[in-house]
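>>> here is a sequence together with a model predicted from it:
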Amino acid sequence: MAETSDPAYFIGLMSGTSMDGIDAVLVSFGEDARMQVLGHHSLTHSTPLKRRLEALASNRGCPAELGEVDALLGDSFAQCALSLLRDVDLAPARITAIGSHGQTIFHRASPSPAFSIQIGDPNRIAERTGITTVADFRRRDIAAGGQGAPLAPAFHEWYFSAPGEYRALVNLGGIANVTHLRGDGSAPLGFDTGPANRLLDLWCQEHTGADYDSNGEWAAGGHTLPALLDAMLADPYFSLTGPRSTGREYFNRDWLEHYLAAYGSADPRDVQRTLAALTAETVKRGILAEQSPDSVFICGGGAFNPVLVREISERLAPARVETTQALGLHPQRVEGAAFAWLARQRLLGMAGNLATVTGADGPRVLGAVYPGGLGGSDTE
């Protein structure tokens, strides 16, 4: 892909562990390769589609169901991308490529063989939009001995690092992950620290009927249960070191029930507050296991939960804790922008992983390319 004086436009598509919908982020790269975010569009999954995704992610479903949901989700990704382009009045022909993370329905870092499955057929994205689509980012890293996750730290280094300043980036999605940007020229470190919105949302849905705890208001009415928190913190995952990744395959309702059954009865609001404390404490440990950073920047949906952010900030004092908005990128747009950047890396033939993060044998060019063409349109 040749660099020109005209900006190159890319779209990143992301659907995370919470499975609540799709985020599409439009970015441009100028001649100096600097990135600008030009637009963002969200598409909420329909209730029937979300239920089918959750069933597949719980290892319930036959090959026919997997194939059908893969196709339906691919169409939804395409719809979200096209809606974004209408929002900004930009023709699909102007877009160099779409980077689609897909929807993870199963991720297993161990035992061997490791694998990671994302669905949302990229052939359908390319066909419906007419835009070259890059997808399947994780499996090459896994084939090279890595865990295939997290992948965002390479983008974090490219966009957020600053010489001489130790920064920690915290993504609070369904799962929380931390990136260490040490500012001294050394390779970044990054890993999944444990659950974030995944368990908080699940517990809130079960006891209030709401999809999530808006502004952390329900948790704010509860109190942390120290014995329950200590029991959960003793889980073997939190003692792992080195490259590590996890997902809803591990941190799910069965995991939570195991600890609740041993604890006994509790006010649901107190459990919610304790889950927030669990996320905050494991994020803190993931950061301070290296050294105390100068600054901590938070992104992802959890950045909008004041209770969760306060729990983290208090544990990391006196470090400066802000959202990534302070560095010029809205916290809800970071992951979408990351996969737009990864698509660009793929077309340039440049590595998209960090071996110090995933544990791969070395840098690898990530993603498979699905060419756009005459089959696409700018209508849904």
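Structure's in. What do you need? Since the model is a prediction, treat every value here as computed from it, not as a measurement.
>>> could you use CA atoms for every contact and neighbour count after this?
Will do.
>>> gap between the two ends of stretch 45-63?
21 Å (CA to CA, to the nearest Å).
>>> now what about it, what contacts it?
Stretch 45-63 has contacts (CA atoms under 8 Å, 6 or more residues apart in numbering) with Met19, Asp20, Gly21, Ile22, Leu66, Val69, Thr104, Ile105, Phe106, Arg248, Glu249.
>>> what ranges does the stretch 51-200 of the chain have for its strands?
95-108, 115-119, 133-135, 167-172, 175-181, 189-195 (DSSP state E, counting those that start in this stretch).
>>> can you list these in CSV and add mean neighbour count and distance to Leu56?
Compiled in CSV, the strands of the stretch 51-200 of the chain are given as follows (neighbours: other CA atoms under 10 Å; distance: least, CA to CA, whole Å):
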stretch, mean neighbour count, distance to Leu56
strand 95-108, 25, 6
strand 115-119, 19, 10
strand 133-135, 27, 20
strand 167-172, 28, 23
strand 175-181, 26, 18
strand 189-195, 26, 20
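>>> okay, now the one to match up with it:
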Amino acid sequence: MPATAIHVGLMSGTSMDGIDAVAVTFAEEGVRLLRTHQHPWPSELRERLQLAASRHPLTAADLAELDSAAGEVLAEAALVVLDGLKGEVRAIGSHGQTLAHRPGGRPPSTLQIGNPAIIAERTGITTVADFRRRDLAAGGQGAPLVPAFHEALFRTTDRYRVVLNIGGIANITRLPNNPGEPVTGFDTGPGNCLMDAWIRQQTGQTMDENGRFAARGEIRPALLERLLADDYFRQPSPKSTGTDHFLLDWLNARLPAEPIAAADVQATLLELTARSIAAAIDHRTEQVLVCGGGVHNPLLMQRLDELLPCPVVSTAMAGLDPDWVEAAAFAWLARQTLAGQAGNLPAVTGATGPRILGAIYPA
């Protein structure tokens, strides 16, 4: 496959704040971003997706309709970045929209919707999707999958790095500078999901821009202790989680009977994210590279800088804009699949071995 072949990546995370779409090329020197676009979910569809992800009951017909509707919007996002591109577009890698992720279930399960047949049909380009279920079938968590891309792009023998993605859920990738030491990683817990859900319930805003609402409040130590007592934080890795665990019902069950100022809850949720991330960072870490929406929350970044003994910087310092790392990763995973190469890291997910991920929908 020529290095100049273009790949498109589509990513919508647990925050459901929009679809990140990129067109990229890959070469030895790294990733070149050709086009980027954030495509909004139609408000009504977003609300339906959020309800579905929060354990709201669905009929099979409802789920089928959501799958097709999401597929159409994902195709729209791909068409925007494809418009005017010159060169061979080899494939689209679509993560889809996660509605459920329960690797510890009986049986383990995960569900990402966004019909990839529709994406292939609307764009005329081979589409690779459904990346998580093969790893799950092989005994893995099905997540996180981006660490293989982090290794390819950010690993160096110069320093021990950790890549921190703060989306709805936060996850880390440990990149030891010793080539003989395996890459590891896992979901640390909530990233933005609880903060987003709480401010939406309290004020109608979709996010706490620049952490201003949290900055008005005070951390409540007793509440923070109850939140950090969740069993997930003590589980050994490999592990992964989702917003079907860390959701408003989870928070409400831990709020005390006496009223707490909404801004105090927000401040405590931000501290929960920062503390759970910091607890997961290896003491050998010499640099933390941050990507995802959380990088734009200066209060959260300040707390991480205060809690960690090493520099905390954006992935832009290592050559890739933090807003597009995950979308670029799914373009890379599609490339891996078409090349017959594994896309998972068993040391990260716990799978019994490397696996070629995803299903291919030919043009």
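Yes, it's here. Given the structure is predicted, the values throughout are model-derived calculations rather than measurements.
>>> hmm, back to that, and the two most separated of the contacts of stretch 45-63 of the first structure?
Ile22 and Glu249 (20.4 Å; CA to CA).
>>> neighbour-wise, which of those two wins?
Counted by other CA atoms under 10 Å, Ile22 of the first structure and Glu249 do not tie: Ile22 has more neighbours, with 24 against 16.
>>> what helix or strand is the more buried one located in?
For Ile22 of the first structure, the host element (DSSP states H and E) is strand 21-29.
>>> so that strand matches what in the second structure?
Aligning strand 21-29 of the first structure against the second structure (TM-score structural alignment) gives residues 18-26.
>>> residues near the aligned partner of Arg220 of the second structure in the first structure, how many?
Under the alignment (TM-score structural alignment), Arg220 of the second structure pairs with Leu225 in the first structure. Residues lying near Leu225 of the first structure (other CA under 10 Å) number 18.
>>> could you list every residue that touches the spatially closest residue to Leu225 of the first structure that is not a sequence neighbour?
Of all residues not flanking Leu225 of the first structure in the chain, Thr274 sits nearest, at 5.9 Å (CA to CA, 6 or more residues apart in numbering). Counting by CA under 8 Å, 6+ apart, Thr274 of the first structure touches His223, Thr224, Leu225, Pro226, Leu228, Leu229.
>>> hmm, the first one is touching Arg269, no?
Yes - with contact defined as CA atoms under 8 Å, His223 of the first structure and Arg269 form a contacting pair (7.4 Å).
>>> more neighbours: which of those two?
Arg269 (20 against 15).
>>> find the nearest non-adjacent residue to the more buried one, please.
Gly222 is the one closest to Arg269 of the first structure (CA to CA, 6+ apart), at 4.6 Å.
>>> how about that neighbour, secondary structure?
Secondary structure for Gly222 of the first structure, judged by DSSP: H, G, I helix; E, B strand; the rest coil, is coil.
>>> hmm, it is touching Leu275, no?
No - in this structure, Gly222 of the first structure is not within contact of Leu275 by CA under 8 Å, at 10.8 Å.
>>> neighbour count winner among those two?
Leu275 (26 against 16).
>>> need the counterpart of that one in the second structure.
By TM-score structural alignment, Leu275 of the first structure lines up with Leu269.
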